[in-house]
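# kindly generate the corresponding structure for this input.
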Amino acid sequence: MKKRRMFILIVVILFVSLIIGVSYPIIITNLIVNEEPVLSDVIIVPEGQAYVRAYRASELLHEGYSESEKIIVSPIDKANEQIYLDFDVEETQIIPEMEATSTYENAVNTLEMMEENGFDSAVIVSSDYHMLRTKLIYERTNRDYGYELTYVAAYQLVNGEFVPWNDAGEDLQYVAKREFWNYWGYLLGLYHFFNL
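The predicted model follows:
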């Protein structure tokens, strides 16, 4: 009996190692989801890396991609609100969401806000390395609504240029590689139990 348990444990460890080994390069090379922006009712920003996300969202707002001329920022505080104001977004153009503490809560809260505001479509803006997981959870949450969602990546600012995460230096590469584990957590639905 003891040998059988040991055999099962070894098989499980090998299976998990194989899954991780095969999925790691696939997930890491596909972190960036960057679709062409389309005219939508609103722009949604699940906050985190405030500067690049705010920059890209305000750029899209000024280019006319938000028919309502509004951005839902989730969550918003005084510091990240000021960044939007610095990018010439007026306070009245920001629809504040103040309670989200995870990407899952960003999706739940902002899609509910879309319903409350009568919106049917949105451009979702997040950091490039965060987009695969963002799209996964927004698509899952959107099953209850059926909104038209478009996903636009915000690239990293390095020496005055916007570049993909994998060209932005070691610090960001560590953060991006953490996304592998977070993505698996979201695939397995662990966001219901942990704040990922």
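# okay, CA-based contacts and neighbour counts for the rest of this
Will do.
# distance check, S40 against M114.
S40 sits 12 Å away from M114, going by C-alpha to C-alpha, to the nearest Å.
# what touches both of these two?
The contact sets of S40 and M114 overlap at D120 (C-alpha atoms under 8 Å, 6 or more residues apart in numbering).
# could you pull out the strands for the protein?
Per DSSP state E, the chain carries strands over the ranges 42-46, 71-74, 94-96, 121-127, 148-154, 156-158, 161-163.
# show me the one of those that comes nearest V12.
Closest approach to V12 among the strands of the chain (C-alpha to C-alpha): strand 121-127, 34.5 Å.
# nearest the geometric middle of this structure, what residue?
T134 (3.2 Å; C-alpha atoms, centre = their mean).
# and for comparison, fold this next one:
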Amino acid sequence: MKVKILFILLVALVTYLVWLAKHLDIGQPPQKAEVVIVPGGELVRPLKAAELVKAGYASSNQLMMSPLNEVYEDKPLIDHLTKAGLTRGQILAENEATSTWTNAKNTIAMMEEKGWQSALVVTTDYHTRRTRLAFERASRGKDFVFYYVSAHLKNRQGEEVAYPESPKALRIMASEVYKYIGYLLKLYYWIDQ
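Below you'll find the predicted structure:
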């Protein structure tokens, strides 16, 4: 009987993990907000965020990058953002974050300082579920509204593709499911991921 129960639990767990791997993207259509926030990661994130700022989705006309001190393709991120059409005055830097959790905590503190209550949070499609969890927990008890917008990786032809169609799909899904479970268990207090 115990073996049967363990088997059922194992099947349920595996089923949940497979479902989770296929449903990491919970991005929404962009909505007007006061600021656009980008947790660090692939270059597609800040470039998508710059598009949204330029399209008028941020009433402050500003993008908050956490962290801004990253380098892509041998150029500082600020150079990519200005090439994408933003001015340095439109870009707010948060350079202390080392994980999605600290991105959320630090950018929410900056929002409080500015008096902002709403933000578009732009991240890669596979990263939206964990990002949402981090921002919801970091803002618990506060009156904030967040919208989560998915940026997509590009294939070899330069076309945007959803993470399940990416050549790195299995690695991406396994890594993100592992990290998401860590976030569910609040391991971000002890492990920087």
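# fetch the TM-score of the aligned pair.
Superposed pair, TM-score by TM-score structural alignment, normalised by the length of the second structure: 0.89. Supporting alignment: 187 aligned residues with a C-alpha RMSD of 2.0 Å.
# how close does the counterpart of the residue nearest to the centre of the first structure in the second structure get to E94 of the second structure?
When the second structure is aligned by TM-score structural alignment, T134 of the first structure is paired with T131. With distances taken as C-alpha to C-alpha, T131 of the second structure is found 16 Å from E94 of the second structure.
# got it, and Q117 of the second structure?
Computed as C-alpha to C-alpha, the Q117 of the second structure to E94 of the second structure distance reads 18 Å.
# go on, S66 of the second structure?
5 Å.
# neighbour-wise, which of the two wins?
Legend: neighbour count by other C-alpha atoms under 10 Å for S66 of the second structure and E94, higher for S66 (27 against 18).
# dump the residue contacts of that one.
Contacts for S66 of the second structure (C-alpha under 8 Å, 6+ apart) come out as 37-40, 93-97, 103, 107.
# that one pairs with which position in the first structure?
In the first structure, the residue paired with S66 of the second structure is S74, using TM-score structural alignment.
# still on that earlier bit, please pick the buried ones from the contacts of S66 of the second structure.
37-40, 93-94, 97, 103, 107 (16 or more other C-alpha atoms under 10 Å).
# biggest separation within those, which pair?
The distance between the two most remote of these (C-alpha to C-alpha) is 12.8 Å, for I37 and A97.
# what's around the aligned partner of K186 of the second structure in the first structure, how many residues?
Aligned by TM-score structural alignment, K186 of the second structure pairs with G189 of the first structure. Applying other C-alpha under 10 Å, we find 13 other residues in the vicinity of G189 of the first structure.
# which helices and strands does the helix ranked longest in the first structure pack with?
The longest helix of the first structure (DSSP state H) is helix 2-29. Applying 3 or more C-alpha pairs under 8 Å, 6 or more residues apart in numbering; DSSP states H and E, one finds that helix 2-29 of the first structure contacts helix 170-187.
# the helix it packs on: how far from the chain's middle?
12 Å (C-alpha atoms, centre = their mean, to the nearest Å).
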